[in-house]
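Asker: Need the 3D shape of this:
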Amino acid sequence: MPIKQKTQEIAKYLLSLFFFLPLLAHSQNQPGIPKPSGPVDLNDTSDLVIYIIIPAIILILFLVFRKRIFKIKEEKQEEREEKGN
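Answerer: Below you'll find the predicted structure:
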């Protein structure tokens, strides 16, 4: 399959995805369910945990594991270079 044809197929799928995503998002709107429109009250412990603490923990873990992955990749690269010499 030529590259141009693959690119056209990918573009076709992405375009159809862009058309259907708003429909899917709109279908998630439930009538009759209250929707809070005010700011988040961080005085409530559960809101503080959900909106501040858990995302901070996820971000810290992501940064730690990313650093570890880079270190492992560098060690493997150094081992390959040593084997090559």
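
Asker: switch to C-alpha atoms for all contacts and neighbour counts from now on
Answerer: OK.

Asker: what secondary structure does residue 32 sit in?
Answerer: Classification of residue 32 by DSSP: H, G, I helix; E, B strand; the rest coil places it in coil.

Asker: ok, how many other residues are close to it?
Answerer: Residue 32: 6 surrounding residues under other CA atoms under 10 Å.

Asker: show me the residues around residue 24 that make contact.
Answerer: For residue 24, the contact set (CA atoms under 8 Å, 6 or more residues apart in numbering) is empty.

Asker: Toward the C-terminus, what is the element adjacent to whichever helix or strand it is part of?
Answerer: According to DSSP states H and E, residue 24 maps onto helix 3-27. Next helix or strand after helix 3-27 toward the C-terminus (DSSP H and E): helix 45-48.

Asker: one more to line up against the first:
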Amino acid sequence: MEQMTKQIFRVVPILMGLMAILSNDVFAQIPTGTPRTDEPIDLSTTSDIIIYLVLPLVVIVLGIFWWFFYKKPKNQKAEEERKKSNK
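Answerer: Below you'll find the model as predicted:
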């Protein structure tokens, strides 16, 4: 059961990535009546700095902290329990 779950978690991201790549044209359509600009991001405004720089960096940093302080120790504890049960 555990091995099947691991296989599913390996296959799902691959399938989602393929769906995102293959359906790129569908997601790239711009609805009618919406303003469209082909200009690059203007980093002289505070809102653009927050949206395009600060928020992604915060998400990345929080993800790294979550991995090192929650997920990684939890995996180490599970591995230690497996080693003890095998002895």
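
Asker: need the longest helix for structure 1.
Answerer: Secondary structure of structure 1 per DSSP state H: the longest helix is helix 54-84.

Asker: any idea how far that helix is from the chain center?
Answerer: What separates the centre of helix 54-84 of structure 1 from the centre of its chain is 19 Å, taken as CA atoms, centre = their mean, to the nearest Å.

Asker: Stretch 15-27 of structure 1 too?
Answerer: 19 Å.

Asker: next one: stretch 13-30 of structure 1
Answerer: The answer for stretch 13-30 of structure 1 is 18 Å, by CA atoms, centre = their mean.

Asker: Also stretch 30-50 of structure 1?
Answerer: In terms of CA atoms, centre = their mean, the gap separating the centre of stretch 30-50 of structure 1 from the centre of its chain is 23 Å.

Asker: And the alignment partner in structure 1 of residue 74 of structure 2, how far from residue 66 of structure 1?
Answerer: Aligned counterpart of residue 74 of structure 2 in structure 1: residue 72 (TM-score structural alignment). Distance from residue 72 of structure 1 to residue 66 of structure 1, counting by CA to CA, to the nearest Å: 10 Å.

Asker: can you check residue 42 of structure 1 too?
Answerer: Distance from residue 42 of structure 1 to residue 66 of structure 1, by CA to CA: 30 Å.

Asker: likewise residue 18 of structure 1?
Answerer: For residue 18 of structure 1, the distance to residue 66 of structure 1 - CA to CA - is 31 Å.
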